[in-house]
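Engineer: just coords:
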C-alpha cells in the first residue's frame, strides 16, 4: 500500500500548494492594506490624544472638559471606522481561509473557518449598530475622561510618594510623561513564540504517541484526528533547509509523511505555537488594552507592519509542549531565559502550545478576595487584592492560543494585568479584561458598557490599582536601582530596564533527550 499512500500524499500536496497560494496571496494583500489603515488611524488618534492631554494640562477644568468631549467624538468615530474595516478584512480572510482549507482537504479547518466567518459577520453587525446609534462616540468620550482622571490620580500619587525629594520627583514625572511627551509607564516587552525543532525533539515519536498531530498542526488532511483546533488553532509547521533556515514555501503532506516514515531521518521540521500574523495581532491588541491603564508596551518585534519584521522565538523541549503552568517560574529560571529573580523591568511573554489553563503569570504573590490580608504592603488598594513581587522567583507570563479567538484573544492582556498588580476579585462581568469564568455574573450591570466599549476593558479602578503597584512594587523601574531597598531576608538581584533587555533570538543548544523540570514547592 506504500505506493497508494505516495499517490495520495502527492495529490494532497499538489492541492494544498494551490490552497496555500490562494490563501497566502489573499492574506498578504489584506494584511498590507489593514496595516496601512491601522497605521493612519492610530497616528491620528495619537495626535488627538496629545492635543487633549495638552488641553487638560494647560486649559484648566473647562478646557480639559471641552477637549475630552470633542476629542472623544473624533476618537470614537475613527475607532468605529477602524473596527468596521477590520471586521470586513476578517470576513475576507475567513472566506479565503475556507477556500484554502478546502483545497488542502483540511475539513476541520473548513468548519473552523465557517465558525470564524459567522463570528466576523456577527461582529460586523454589532459594530455597525454601535456606530449608527452613537455608541462609539459615547465610548470615545468616556475613554478621554477616564484617561484624564487616571493622569490626575498618577500625578497625585507620585507627588505623595516622592514629594520630599524634588529632584527624584522631577525624574519620575519626566520618565512617565507627566511634564511632556506621552503619558505612561514604559514597559519593554519581549514576545517569544515557542518552537520545537525536530533536530532536538522527536516530533515523529510525539506524533506516533498521539501527543500531537503534525498534519493537523500544518492545516493539512489528517486521518489521525478531527479537531477544530481548540488546542492549537494557529500553529505553523515549516520544513527546514540544509542551511538551517525555514523554507519559505508551505510544508506539504508528502514532506511530513517522509519525515514520519523515516523516524525523523529524511526531513527536518519546525513547529511554531502561533503564526507570525496572529502573534502580531495579539501584541497589537494587548498594547491597546494596556494603554487604557497608562502602560506603554514596547514589543521587541513591533506590533504593526508584521510582514516586514522578524519574529523572536524560544526553542523548547518536548516535555514543555504540554506544559504544567505551575512550573513557569522554574522554566523562566533556566539560563536561556535570562530572568533573574526579583524585579524585572522587561516583560517576557511566551506563546506556548498546550497548558493546563489559558495562561499564567510568574513571579507574583497574589492574595485576593477572602484571602486578602489586612497588612498588604502596597497601601490604599481598593480592590481586595494584594499582589506583590515574589523576590524568590523569576517573573513573566505564558499564554496559549485558544479557539474561538473572539473570546480568548484577551488572555495575554489579562496575564500582563496580573504582572502589573491586578487580580480577579471584583471583576464579575466579562466586560472586564480581568474576569475569571468561575466568578462570572451574566447580570452584572457593567455589561451595559459593551454599548460604548466594543470589547472587554480595564477600568479606571484597575488603572489606579495598577499604578499603586507600579510605584510601590516596581520602584526600580522608576528610579535608580542602587537606591532601592531589597528585603533583607531575600538574596536576589534587582534588575532595571537598563540591564534586563536581553532577547534570546537564537535557541540555546539542546540535547535530544526530553528534559524534566523540577517541581516548584
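Structural biologist: The structure has been received and is ready for your questions. From a predicted model like this one, the values you see are computed outputs, not experimental measurements.
Engineer: contacts and neighbour counts: CA atoms only from here.
Structural biologist: Noted.
Engineer: And the helix or strand encompassing residue 89, what does it pack against?
Structural biologist: Per DSSP states H and E: residue 89 is located in helix 60-103. Counting contacts by 3 or more CA pairs under 8 Å, 6 or more residues apart in numbering; DSSP states H and E, helix 60-103 packs against helix 2-58, helix 107-132, helix 135-162.
Engineer: Would you reformat those helices as JSON lines and include mean neighbour count and distance to residue 281?
Structural biologist: Shown next, in JSON lines, are these (neighbours: other CA atoms under 10 Å; distance: least, CA to CA, whole Å):
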{"stretch": "helix 2-58", "mean neighbour count": "17", "distance to residue 281": "11"}
{"stretch": "helix 107-132", "mean neighbour count": "19", "distance to residue 281": "15"}
{"stretch": "helix 135-162", "mean neighbour count": "20", "distance to residue 281": "22"}
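Engineer: A further structure is provided below for comparison with the first:
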C-alpha cells in the first residue's frame, strides 16, 4: 500500500501542480514584456504572484493531506490483510499438520500488527509530517544537485530535453526507468544434456549438484529461518487458492518422491518457481516505492527464465571463487544482458557497439529472483561502471533470493539495485544499504530515524551519489535526449 500513496503523490504533482506551474511560466514571460511603468504589467505581476502563492499552498497542503489520509488507510488495510492472511496460514497449517505454516502465520500476524502500529503512531505524533517536510527540502536539494550536474555535461537542446524528461523544474521529479524483475524456474520435463532420456532435475539431484527436495520446499538444510518460499506448480489445470488469490496447484512430497524414484517416468509434470507470485510483487512494490527516494521512478514488469545448469540453480556466493564473474555470466547467458567485451555478439562484430549496447542497458535495470547461493548471501549485484565501492563489470544487473519475513527482506532487490547505481554498504538497520555481513546494525540515530521514517530508507547523499553515477555513465537517450531528425 505504501506504493499507492507514492503514486498518488506523483499524480498530484503531474496532473495538478505541473499544469499550473506551466501557466505561471507563460504568464511570467508575458509580464516581462510590459515596461515597468505600464499598469497592465503591475496587474500581470500581481496575478502571477497570487497564483504562485495559492498554488504552492494548496498543492503542498493537499499533498500532505492526501499522503496522511492514504497512509492511515494503508496502515489499517495492511493490518487487516496481514492478520487475515496470517490466520489463513494458521488454520491451514492446523488442518494439514504443517507446524511451519502455523508458525509463519503467527509471525506474519505479529509483524503486521507491530509494523502497522508503528506506522499509525508515527502519523499521529506528527513524525510522518516532519518526514514530509524533510522530504520536500531533500527533493529541492537533489534537484539543485542534478541541475548542477547537467550544467557541466550538457547544453542547449540536449539539456532542455533531459530537464523536461526528468521534470527537473516542473512536475514529479525523477528519472523514469522501465525495469524487469525475473523469476528463475525449473521444469521437470527438461531433458538432461549428460544423460539423454533422463529429466535434467533427476540427473542433477542424483549427482548431488542440487537438492530437489529443498528446492521444492520439503527440506531446509540451511536452517528453518533461511528457508525460501519456493512455488511448485503442476502443469495443466490450475486452481485458485494460496490464501491471497494466487493460483496454486502444488505437488506434494509423495509425488516428488515418485518423480525421483521413477526417474521422471511417473508422477506429475511440474515447474518450480524461485518464489511465490505475491512474494515477488511485495519486493517489486518496495523497490518502486523506495526508488523515489533516489529520484528514480521505476516501473517494473515481470518475466520468468528457466534455469537448467547447476551453477545457475545454486549460484556462487562469497565462499566460492569468482561470484561476480559468475553473476555476469548468468546475466549474459540466461537474461540476455550484453557483455561489453564480446564483439562477436554484435552485427557486424564490433567492440564499440558492444560497449554502447551494455551502457544503454543501464536505463533498463534488471533484477532476478534465483533459488539460492552457495553461502548465506541474500543478493548480488554487478555495476557496469566503477564507484568508490563497486568494481567495473562487463554487464549490469542483480540477483536476489527470497527470505521470510517480508518486513525485513523485501528491500533486498532495491538494495542490490543501489549497488548497480554505485552505492555502498552503510551502518544502521534503518538504512536500505546496510549489510549485516560487512557493517554494524546499530547506530545511535536508529530510534529517531525509525520514528521519522518508519521504514528503511535512502539518504539525500545516497540520492546525490546515484545521480552522480547516472549523469556520468548513462547515455543521452537514456536520460531523455530526443534524436535529431534530419529532413
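Structural biologist: Now that the structure is in, tell me what you want to look at. Note that this is a predicted model, so its numbers are computed, not measured.
Engineer: if we can go back for a sec, centre of the chain to the helix holding residue 89 of structure 1, how far?
Structural biologist: The chain centre lies 19 Å from the centre of helix 60-103 of structure 1; the measure is CA atoms, centre = their mean, to the nearest Å.
Engineer: State the span of structure 1 onto which the top strand by length along structure 2 is aligned.
Structural biologist: When structure 2 is parsed with DSSP state E, its longest strand is strand 175-187. Taken onto structure 1 by TM-score structural alignment, strand 175-187 of structure 2 occupies residues 185-197 there.
Engineer: how far apart are that stretch and its match in structure 2?
Structural biologist: Here the mean offset of stretch 185-197 of structure 1 against structure 2 after fitting is 1.1 Å, by mean CA distance after the TM-score superposition for structure 1.
Engineer: And the contacts of that stretch?
Structural biologist: Stretch 185-197 of structure 1 has contacts (CA atoms under 8 Å, 6 or more residues apart in numbering) with 175-176, 203, 268-274, 279, 283, 294-301, 311-318, 345-353, 497, 501, 503.
Engineer: chain center to stretch 455-468 of structure 2, what's the gap?
Structural biologist: 15 Å.
Engineer: Could you pull out the buried residues of that stretch?
Structural biologist: 455, 456, 457, 458, 460, 462, 463, 464, 465, 466, 467, 468 (16 or more other CA atoms under 10 Å).
Engineer: Quick check: the first one touching residue 430?
Structural biologist: By that I understand residue 455 of structure 2. Yes: if you go by CA atoms under 8 Å, residue 455 of structure 2 and residue 430 touch, sitting 6.7 Å apart.
Engineer: tell me the two of the buried residues of stretch 455-468 of structure 2 that are most distant?
Structural biologist: 455 and 468 (25.1 Å; CA to CA).
Engineer: Residue 359 of structure 2 - nearest residue in space that isn't next to it in sequence?
Structural biologist: Excluding the flanking residues, the one nearest residue 359 of structure 2 by CA to CA, 6 or more residues apart in numbering is residue 474, at 6.7 Å.
Engineer: rewinding a little: tabulate the buried residues of stretch 455-468 of structure 2 (JSON lines), appending distance to residue 422 of structure 2.
Structural biologist: Listed next are these as JSON lines, based on distance: CA to CA, whole Å:
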{"residue": "455", "distance to residue 422 of structure 2": "22"}
{"residue": "456", "distance to residue 422 of structure 2": "19"}
{"residue": "457", "distance to residue 422 of structure 2": "16"}
{"residue": "458", "distance to residue 422 of structure 2": "13"}
{"residue": "460", "distance to residue 422 of structure 2": "15"}
{"residue": "462", "distance to residue 422 of structure 2": "9"}
{"residue": "463", "distance to residue 422 of structure 2": "11"}
{"residue": "464", "distance to residue 422 of structure 2": "11"}
{"residue": "465", "distance to residue 422 of structure 2": "8"}
{"residue": "466", "distance to residue 422 of structure 2": "7"}
{"residue": "467", "distance to residue 422 of structure 2": "10"}
{"residue": "468", "distance to residue 422 of structure 2": "9"}
